[in-house]
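Undergrad: how would this look folded up:
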Amino acid sequence: MDSSSEASSMAQGLRIVRLVADREKWGRRLLGVSQLASELDMEQSRVSRLTQELCDLGLLERVERGPFRTGPRFFDLAASLNTGWVRESRTELEALVATLSLRSRVSVREAFRVILLRASSNDALPGGFVKPGMVTPIWCTGSGRALLWDHEQVAIQDLLKDVNFIGVGGPGAAHSALEVCELMDRDRARGFTLAAEEFEHGVYELALPIRNREGTILASLSVLGNRSEIEPRAGKIAKVLTESADRLGSRDHRRGDSTGGAGLAS
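TA: Predicted coordinates for the structure are as follows:
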C-alpha cells in the first residue's frame, strides 16, 4: 500500500471512530456496518474492513455483531492526550478568543493532512463540521503549513509528490509543491504563516508552530477570521500567538515524540 492509500485509510478510520464516539456522547442510536457506510457515504465492504481493524486495535468494540461503540484503547488514548500542553491548550484558546476576538485552533500533522486537535468554543459549534478529528489539507491551510515550518524544499516536495492539487482549496491555494515551497519561504521571512483564502473563500488563517523545549514541533496554533480582522494587525496577532505557543510548548516534558503524544505525524 502506498503512502497516499495509507493516509486515506487513516482518515477514513478516524471518521468512523469520530462518528461512533459522537453518537455515544450525545446518546444517539449506535450503528452497525451498513448504517456507518450510509452515514459516511463509504463502501460497505471498506467500512467492514476498517471497523474490523479498529476493533483489533481496541479503538472500537462490537458485541455479537451488534452496533459499534468506542473501545478501551480509545479511552486510553484520550486520557494520554488530555495531559500537559494539550490539556492547557483549552485555556490558551479561550484566552486568544478574549484577546483577539478570533476563532482559534490547535492542530497536528498526519502525513500530508492536518487533524484538528482542539478548537475554541466560538469555532466548535454543536452540529457544525468543525470538531476534533476534522481533517484538512496541509498545503493550503495556515495550520498545515506551520507544521511544515522546519521542512526543507526537498522534504516538502517528497511529502506532496502524490497529492492532487486540482479542485482543492480556495482561490489562494497553491497548485503544486513548488508553489507551497514559495509560500513557505515568504512566511519564514516574516515569521508566521498566513493562508489568505487558501482553503475557504473569505477566510484568513494565521498560524505558528508549537515547539517543545528541545525545539521539536508538537503542533500548530492558529486563529481564523476575515481579511479585515487578520491582515491589518497580523504583526500583533503573531506576537500574541508566539507567547501562547511558547507557554504551551514549555509544558511538554516528553522527549523524542514529534507529536507531543498525538502519535500522528509521519
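Undergrad: only C-alpha atoms for contact and neighbour calcs from this point on.
TA: Will do.
Undergrad: can you confirm V108 is in a strand?
TA: Yes - counting by DSSP: H, G, I helix; E, B strand; the rest coil, V108 is found in a strand.
Undergrad: Quickly note the distance from it to K236.
TA: To K236, V108 is 24 Å away according to Cα to Cα, to the nearest Å.
Undergrad: The two: which has the busier surroundings?
TA: V108 (32 against 12; other Cα atoms under 10 Å).
Undergrad: Test my guess that the more buried one contacts P132.
TA: No - with contact defined as Cα atoms under 8 Å, V108 does not reach P132; the gap is 10.8 Å.
Undergrad: what touches both of those two?
TA: Taking Cα atoms under 8 Å, 6 or more residues apart in numbering as the contact criterion, the residues that touch both V108 and P132 are I115, L116, L117.
Undergrad: So which of these is the closest to I156?
TA: The nearest member of the shared contacts of V108 and P132 to I156, counting by Cα to Cα, is I115 at 18.0 Å.
Undergrad: Am I right that S45 is in a helix?
TA: Yes - using three-state DSSP, the assignment for S45 is a helix.
Undergrad: neighbours around it, how many?
TA: Neighbours of S45 under the rule other Cα under 10 Å: 12.
Undergrad: quick one: it from R23, how far?
TA: Distance from S45 to R23, by Cα to Cα: 22 Å.
Undergrad: can you check E198 too?
TA: E198 is 32 Å from R23, by Cα to Cα.
Undergrad: Which of the two has more residues huddled nearby?
TA: Neighbour count, other Cα under 10 Å: between E198 and R23, E198 has more, with 22 against 15.
Undergrad: hang on, that one packs against A173?
TA: Yes - contact criterion Cα under 8 Å: E198 and A173 qualify, at 4.1 Å.
Undergrad: anything in contact with each of these two?
TA: By Cα under 8 Å, 6+ apart, the residues touching both E198 and A173 are C140.
Undergrad: structure for this one too, so we can compare:
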Amino acid sequence: MQEDRENDSPKTIRSVVRALSVLNVIGGDSKGISAISKELQLSKGTVFDLIKTLEFMRYVAQDPKDGSYRVGPALLKLAVRRFSENDLVEIARPYVQELADDLGEIVHLGQREGMFAAFLDRAVSRKVTRMLDLNSQVGALSPLHCTSMGKIFLTYMSDAEVLQFLDQQALQAYTEKTITDRRELQEERRRIRQRGYALNIGEFEEGVSSLAVPIRNARGEVIAGLNTAVPSVRMPKESIPGIFAKLKNAAQQIEKELGA
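TA: All right, here's what the predicted structure looks like:
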C-alpha cells in the first residue's frame, strides 16, 4: 500500500513521496483522478491537490479532450537535460569508434558552443595508419561558417540565431574557398537541409575535406554532430554518398540510444 511505502523511512516527506508516486503512475499512460486514486490507494481529494500542484509547476498537463493527466513540459525538459555532454559522449563513443574503424579515418563528435563548434570526442581508426594528422583535440573550437561540423549547427539554428551570429561574427576567410558572403552562406544552409549533410572542401584548411551529419534528440532538435575529416584527395565526389550513408547510419544508432 502507498501508506506502507511512505512509512518505510522516517526521513521521507509524505507529500513529496506522494507527488512522485503520481508522476510514476502517469509516466506511461495518461490517467484521470479516479484511476490515480485507485492505483495509489489515496483519496480523490488528496490526488486532486497533488495533481493541481504538479500542474501549476508544469510537471503534469491535462488533456483537454478527456480530462486525463499526462507528463508535462517541465518534466520532459528535465528528461532532455539528463543527457549531458558526458552522457552523450559515453553513449556515442562505441559508434564513433566503429565508424572510424569502418572509414579508416578520424571521426569527431561535436556540439555547438555559443558561436562555435566544439569537439566532444575523437576517434581514430584502429585498423589504418594513413589517417590525416589533424589538430582536432577534444575541447577544440572551430568556426561555424567553414567547417562541416559548424555548418551543421549553423544550418539548424533558428533564423534569429543566424542573424545574431552574422551580426557578431565576421565571415573570416581561412582559404580562397571559404564562404564569406552572407547570401551564399544562406544558400549553403538551404543545400545542407535538402541533402542532409554538410561539406567542407578546403574551406577551413587547404587540402582538407570533411563531411558532417546532425544528431537529433526525441523532439527532432539537433543536439550534436558527427563528422569525418580526410585529405581532399581521399574524398572525391563519387565517394561522398557512401561516406554520408555510413555517417548517417552511425548518427541514427546514436539517436536510438538517446530515445529519438
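Undergrad: Superpose the two chains and report the TM-score.
TA: Aligned and superposed, the two chains score 0.59 in TM-score terms (TM-score structural alignment, normalised by the length of the second structure); 172 aligned residues with a Cα RMSD of 2.6 Å.
Undergrad: before we move on, the earlier item: let's have the shared contacts of V108 and P132 of the first structure in JSON lines, adding secondary structure.
TA: Output for the shared contacts of V108 and P132 of the first structure, formatted as JSON lines (three-state DSSP):
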{"residue": "I115", "secondary structure": "strand"}
{"residue": "L116", "secondary structure": "strand"}
{"residue": "L117", "secondary structure": "strand"}
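Undergrad: Now rank those residues by neighbours and give me the top one.
TA: Within the shared contacts of V108 and P132 of the first structure, most neighbours by other Cα under 10 Å means I115, with 25 neighbours.
Undergrad: for L166 of the second structure, what are its contacts?
TA: Neighbouring residues of L166 of the second structure by Cα under 8 Å, 6+ apart: R182.
Undergrad: Aligned to it, what sits in the first structure?
TA: L166 of the second structure maps onto L160 in the first structure, with residues paired by TM-score structural alignment.
Undergrad: which SS state does A207 of the first structure fall under?
TA: Using three-state DSSP, the structure places A207 of the first structure in strand.
Undergrad: so where do the helices sit in the stretch 1-150 of the second structure?
TA: Assigned by DSSP state H, counting those that start in this stretch, the helices in the stretch 1-150 of the second structure fall at 2-6, 14-26, 33-40, 44-56, 73-81, 85-103, 148-156.
Undergrad: where's the spatially most central residue of the second structure relative to L144 of the second structure, distance?
TA: By Cα atoms, centre = their mean, the second structure has its centre lying nearest to I223, at 2.4 Å. According to Cα to Cα, I223 of the second structure stands 15 Å off from L144 of the second structure.
Undergrad: swap in R189 of the second structure?
TA: 11 Å.
Undergrad: Show me which of these two is the more surrounded one.
TA: L144 (24 against 20).
Undergrad: Now do the contacts for the aligned partner of that one in the first structure.
TA: Residue pairing (TM-score structural alignment): L144 of the second structure is matched to I138 of the first structure. Neighbouring residues of I138 of the first structure by Cα under 8 Å, 6+ apart: R109, F112, R113, V114, G144, R145, L147.
Undergrad: The same query, at a cut-off of 10 Å, please.
TA: Contacts for I138 of the first structure (Cα atoms under 10 Å, 6 or more residues apart in numbering) come out as 108-115, 144-148, 160, 180, 199.
Undergrad: try E94 of the first structure
TA: L100, S101, L102, R103, S104, R105, A119, S120, S121, N122.
Undergrad: what two of these are the furthest from one another?
TA: Of all pairs in the contacts of E94 of the first structure, the most separated under Cα to Cα is L100 and A119 at 14.8 Å.
Undergrad: Which of those two has more residues huddled nearby?
TA: A119 (24 against 18).
Undergrad: Pretty sure K131 is one of the things the more buried one touches, is it not?
TA: Yes - A119 of the first structure is in contact with K131 according to Cα atoms under 10 Å; the separation is 7.0 Å.
Undergrad: shared neighbours, those two?
TA: L125.
Undergrad: related to what we said a few turns ago, which residue in the first structure aligns with the residue nearest to the centre of the second structure?
TA: Correspondence of I223 of the second structure to the first structure, assessed by TM-score structural alignment: L218.
Undergrad: Over to F119 of the second structure?
TA: Superposed on the first structure with TM-score structural alignment, F119 of the second structure falls opposite L116.
Undergrad: Skipping its backbone neighbours, what lies nearest its match in space?
TA: Spatially, and ignoring its direct neighbours in sequence, L116 of the first structure is nearest to S107 (4.4 Å; Cα to Cα, 6 or more residues apart in numbering).
Undergrad: could you check the distance from the equivalent of R93 of the second structure over in the first structure over to V163 of the first structure?
TA: Under the alignment by TM-score structural alignment, R93 of the second structure pairs with R90 in the first structure. Going from R90 of the first structure to V163 of the first structure by Cα to Cα gives 32 Å.
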